[in-house]
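Trainee: can't give you the sequence, but here's the structure:
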């Protein structure tokens, strides 16, 4: 099945700032999450499987990345 990232509904975190430097995500297929830089909507898109995305979010919520910020 074909799908379009240009017509997808991209979402940002509620805590995003107005300067436009945000991560946006969308799910145009049930098994894939796409992520991009809001400042470069025509730029590269990172694609993750649903289990990869769930694992990333769980790690972020658990503080696994706190040491790098």
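Mentor: That came through fine. From a predicted model like this one, the values you see are computed outputs, not experimental measurements.
Trainee: for the rest of this, base every contact and every neighbour count on C-alpha atoms.
Mentor: Noted.
Trainee: helices of this structure, start to end?
Mentor: Using DSSP state H, the helices of the chain run over 50-61.
Trainee: try it against this one:
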């Protein structure tokens, strides 16, 4: 499983509050080989989920298009 590049950076949504991650957000990081890692900000000790960059891009497009709204 890929690991975060030492120079890599975890990014949190700009919609996230500034309370250290206790607001139920996720962080993402681009990894070598076209992989995106996603982790829970409330428990950064748990393993991140790894997804192909294309799948992550498709997911974000769906979110922006409202595909997951009820």
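Mentor: Looks like it came in fine. Quantities reported herein were computed from a predicted structural model and do not represent experimental measurements.
Trainee: superposed, what's their TM-score?
Mentor: For these two chains in superposition, a TM-score of 0.80 is obtained (TM-score structural alignment, normalised by the length of structure 1); 65 aligned residues with a C-alpha RMSD of 1.8 Å.
Trainee: apart from its neighbours in sequence, what residue is nearest the corresponding residue of structure 2 for residue 32 of structure 1?
Mentor: Aligned counterpart of residue 32 of structure 1 in structure 2: residue 35 (TM-score structural alignment). Setting aside the residues directly before and after it, residue 35 of structure 2 is nearest to residue 52 in space (C-alpha to C-alpha, 6 or more residues apart in numbering), at 4.6 Å.
Trainee: OK, contacts around the aligned partner of that neighbour in structure 1?
Mentor: Counting by TM-score structural alignment, residue 52 of structure 2 lines up with residue 49 in structure 1. Residue 49 of structure 1 makes contact with 31, 32, 33, according to C-alpha atoms under 8 Å, 6 or more residues apart in numbering.
Trainee: dump the residue contacts of the first one.
Mentor: With contacts taken as C-alpha under 8 Å, 6+ apart, residue 31 of structure 1 has the following neighbours: 49, 50.
Trainee: all set, thanks.
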